[in-house]
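Q: Can you look at this prediction? I've put the sequence above it.
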Amino acid sequence: MEVKIGVQHTPREIVLESGLSAEEVESTVAEALTGKAQLLSLTDEKGRKVLVPADRIAYVEIGEPSTRRVGFGAL
């Protein structure tokens, strides 16, 4: 699942591939935005952890589950 996080006062967004479902990502973001957690914490597929202060989140875009393509495309 591709997740894009916009951070206030930062020109670039954070993009990561997460193994969580869209519902799990949404609930994690909701907890951070409602004040239950001070940090938004997500782990990508390679095991790297991304921490974003909840008060600096501008937006979160949750993409569709990514599928890996195997083989060669048509020429």
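A: Happy to help now that I have it.
Q: switch to C-alpha atoms for all contacts and neighbour counts from now on
A: Will do.
Q: For residue 52, see how far away residue 32 is.
A: 9 Å (CA to CA, to the nearest Å).
Q: Which residues are in contact with each of those two?
A: 39, 40 (CA atoms under 8 Å, 6 or more residues apart in numbering).
Q: try it against this one:
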Amino acid sequence: MCWYGAGDRAITDRRRDIAVEVKIGVQHAPREIVLESGQSVEEVERLVSEALSGKTQLLSLQDEKGRKVLVPTDRLAYVEIGEPTVRKVGFGTL
């Protein structure tokens, strides 16, 4: 077997191992929208700020699977941005 380049791929894919949980409250909706995003906390905060300042009419975030979540800015109730969490891989003791 050839493992050539596996280390390089691990370095470039490191960002995928870090997820930020984002909770979005929408006016007149019974449940909040919860997604895990590969975007950084700063990037999510910037997008929320731009949406609330009126620069855009939609808050657009992308989840880890590449799906986009679009919320009209006039319907935003709140946005909660969690701390980045590193996913654990493998077996370990709890």
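A: Sure thing, it's come through. This one's a predicted model, so the numbers in the text were calculated from it and none came from an experiment.
Q: Work out the TM-score between the chains.
A: Overlay of the two chains. TM-score (TM-score structural alignment, normalised by the length of the first structure): 0.92; 74 aligned residues with a CA RMSD of 1.0 Å.
Q: quick one: what's aligned to residue 24 of the second structure in the first structure?
A: Using TM-score structural alignment as the criterion, residue 24 of the second structure maps onto residue 5 of the first structure.
Q: In which helix or strand does that match reside?
A: Following DSSP states H and E, one finds residue 5 of the first structure within strand 2-7.
Q: any idea which residue sits dead centre in the first structure?
A: residue 3 (3.1 Å; CA atoms, centre = their mean).
Q: wait, isn't that residue in contact with residue 19?
A: No: the criterion here is CA atoms under 8 Å, and residue 3 of the first structure misses it with residue 19 at 10.2 Å.
Q: overlap in contacts of the two?
A: Common neighbours of residue 3 of the first structure and residue 19 (CA under 8 Å, 6+ apart) do not exist.
Q: ranges for the strands of the second structure?
A: 18-26, 33-37, 58-62, 68-72, 76-81, 85-86 (DSSP state E).
Q: Output those as JSON lines; include the columns distance to residue 6 of the second structure.
A: Output for the strands of the second structure, formatted as JSON lines (distance: least, CA to CA, whole Å):
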{"stretch": "strand 18-26", "distance to residue 6 of the second structure": "19"}
{"stretch": "strand 33-37", "distance to residue 6 of the second structure": "24"}
{"stretch": "strand 58-62", "distance to residue 6 of the second structure": "27"}
{"stretch": "strand 68-72", "distance to residue 6 of the second structure": "29"}
{"stretch": "strand 76-81", "distance to residue 6 of the second structure": "32"}
{"stretch": "strand 85-86", "distance to residue 6 of the second structure": "20"}
